[in-house]
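Asker: Prediction below, plus the sequence it came from.
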Amino acid sequence: MAARFTAELWESITPIYRAILDHPFIRGLTDGSLSEEAFKFYVIQDALYLKDFARSLAVAAAKSPRDPWCEMFAEHAKTALVVERALHESFFKDWGLSPEQVEQTPMAPTNLAYTSYLLRVAYTSPFEELLGAVLPCYWIYWEVGKALEERGSPNPLYQRWINTYASEEYAGVVRQVLDATEQAVADLPEGRKAPIRRHFVTTSRYEWMFWDAAYRLESWPVG
């Protein structure tokens, strides 16, 4: 029996996922060594990222060949803007940051590169390729959440973040996208699957880079 396509995708990023789990940002969430400054940088950049991620999901909804997928991605786009915003704003409240202050924060270089890539795929590529590009954000966060939940965190802020992505509610969302991906590629010729694999690997790399950028408090090197 042939392996599920999504299983093949995950296997292709095994080194990237291992590097993510071993990154000092991720390890620091559970051992308490991550500076709150780096975590704040991450949360602010993630809030900015989610605006464009939601736009990508809205395009996925528009391009969906099946009504249930259209409904699903439209709902996910709304969730990215409303539910995820609530999580971020709970952190901003702890830090005394207003939504206006967050909005005025420039996108870090890695964030801008990642979201620009997502939007380019969204607007110029077929539906199934867009699935390959957005899937890592869903899936890697779920796997990281589960891995970190086993360890826990001494920092209540970090534990709150971990709980979100380790939750069964979030797991259900990810499973929806995995199922849609399997169905979308079921009848595709092999040549049509290659770009999906490429986008999946590329945005998985960007996931590592995003956490690394936060750990380094990345800024523009000139200007």
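Answerer: Alright, I've got the coordinates.
Asker: drop to CA atoms for contacts and neighbour counts, all remaining ones
Answerer: Will do.
Asker: so what does whichever strand or helix holds Pro195 touch, helix or strand wise?
Answerer: Assigned by DSSP states H and E, Pro195 belongs to helix 190-215. Judged by 3 or more C-alpha pairs under 8 Å, 6 or more residues apart in numbering; DSSP states H and E, helix 190-215 is in contact with helix 5-12, helix 14-22, helix 24-31, helix 36-63, helix 109-124, helix 127-151.
Asker: Please compare the first structure with the one that follows:
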Amino acid sequence: MKTSQILKERVGGLWEKYVKHEFVKQMKEGTLPQESFRYYLIQDSKYVEVMLRGLMRASSFAPSSQATQILSTILNTRDKGMEVHNYLLDKLGITHEEITNTGYNLANYAYTRHLYYYSTKGWKEFLSAWAPCMWGYYEVGKYVADSPNQLFSKWAEFYASDEYKRRVEAILGALDSYEFSEDLLIPFSASVRFEIMFWEYSLRREETPFYELI
């Protein structure tokens, strides 16, 4: 069995709690409050910025072929992702200044610190910490794609796309080049838990007291 499949199997029911969280179900049904979605998009924008910094840091440990493939895949599919992201920000009146001036909620603060920590440990460790986000969003995107709410279906459009699927395949392919070890389960499992927390905090629109990442 591939390493990624073992990791997913080992987290058990946590994976289903992540990809079928109440936040996700409400997006699919079209009943998620717009303010919760707006809150989520701001926090996600902040997360992605740190995640990309972590990727660049971790890629210094990577075999050049793997780093090149993953980075080129992301760059080659960046336009579609940015098009959807900017469309949603515009529709919800979210400015870059608002994103910058909004604090990190506790889940996002912890999750981004977790990712950046593993970006300093090694390539396979970072891949294990990063994979739940990228892989899970592909499943979530396909699940939410037929939402009756135009904003939610538009959001899911990119994550359910072939372009995004290529990103996931490149990341999982790199992760699967390493043999499974219990050490990889630790960052993978923690990231799944952080993803669940990310949905929960967005659903409740928790306070955002953390303004700086150190």
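Answerer: Looks like it came in fine. These numbers come from a predicted model, not from an experiment.
Asker: Superpose the two chains and report the TM-score.
Answerer: With the length set by TM-score structural alignment, normalised by the length of the second structure, the two chains reach a TM-score of 0.89; 210 aligned residues with a C-alpha RMSD of 2.2 Å.
Asker: just to revisit the earlier point, can you redo the helices and strands packed on helix 190-215 of the first structure as CSV with mean neighbour count?
Answerer: Listed next are these as CSV, based on neighbours: other C-alpha atoms under 10 Å:
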stretch, mean neighbour count
helix 5-12, 15
helix 14-22, 15
helix 24-31, 19
helix 36-63, 20
helix 109-124, 18
helix 127-151, 20
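Asker: With distance to Trp220 of the first structure as new columns, can those helices be given to me in a markdown table?
Answerer: Shown next, in a markdown table, are those (distance: least, C-alpha to C-alpha, whole Å):
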| stretch | distance to Trp220 of the first structure |
| --- | --- |
| helix 5-12 | 31 |
| helix 14-22 | 23 |
| helix 24-31 | 20 |
| helix 36-63 | 14 |
| helix 109-124 | 6 |
| helix 127-151 | 24 |
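Asker: which residue sits closest to Ala62 of the second structure in space, ignoring its chain neighbours?
Answerer: In space, and not counting its chain neighbours, Ala62 of the second structure is closest to Trp123: 5.3 Å by C-alpha to C-alpha, 6 or more residues apart in numbering.
Asker: just Ile74 of the second structure next, same as before
Answerer: Nearest to Ile74 of the second structure is Arg167, by C-alpha to C-alpha, 6+ apart, at 6.2 Å.
Asker: counterpart of the one you found in the first structure?
Answerer: Mapped onto the first structure by TM-score structural alignment, Arg167 of the second structure lines up with Val173.
Asker: Arg10 of the second structure now?
Answerer: Arg10 of the second structure maps onto Ser12 of the first structure when the alignment is built from TM-score structural alignment.
Asker: Could you report the separation of His21 of the second structure from Phe37 of the second structure?
Answerer: Between His21 of the second structure and Phe37 of the second structure the distance is 14 Å, computed by C-alpha to C-alpha, to the nearest Å.
Asker: I should have written Leu7 of the second structure there, sorry.
Answerer: 29 Å.
Asker: now swap in Met134 of the second structure and tell me
Answerer: In terms of C-alpha to C-alpha, Met134 of the second structure sits 19 Å off from Phe37 of the second structure.
Asker: What of Leu185 of the second structure?
Answerer: Computed as C-alpha to C-alpha, the Leu185 of the second structure to Phe37 of the second structure distance reads 30 Å.
Asker: again, but for Phe152 of the second structure
Answerer: Phe152 of the second structure is 8 Å from Phe37 of the second structure, by C-alpha to C-alpha.
Asker: same question, Leu151 of the second structure
Answerer: In terms of C-alpha to C-alpha, Leu151 of the second structure sits 9 Å off from Phe37 of the second structure.
Asker: now swap in Gly30 of the second structure and tell me
Answerer: Counting by C-alpha to C-alpha, the gap from Gly30 of the second structure to Phe37 of the second structure is 11 Å.
Asker: most centrally placed residue in the second structure?
Answerer: Cys133 (3.4 Å; C-alpha atoms, centre = their mean).
Asker: what residue of the first structure takes the place of that one?
Answerer: In the first structure, Cys133 of the second structure lands on Cys137 (TM-score structural alignment).
Asker: average gap between whatever helix or strand Ile70 of the second structure lives in and the first structure?
Answerer: Taking DSSP H and E as the definition, one finds Ile70 of the second structure inside helix 64-76. Following the fit onto the first structure, the mean deviation recorded for helix 64-76 of the second structure is 3.6 Å by mean C-alpha distance after the TM-score superposition for the first structure.
Asker: buried ones in the helix or strand immediately after that helix in the chain?
Answerer: The element immediately downstream of helix 64-76 of the second structure (helix or strand, assigned by DSSP H and E) is helix 78-91. For helix 78-91 of the second structure, the neighbour count (16 or more other C-alpha atoms under 10 Å) marks Gly81, Val84, His85, Leu88, Leu89 as buried.
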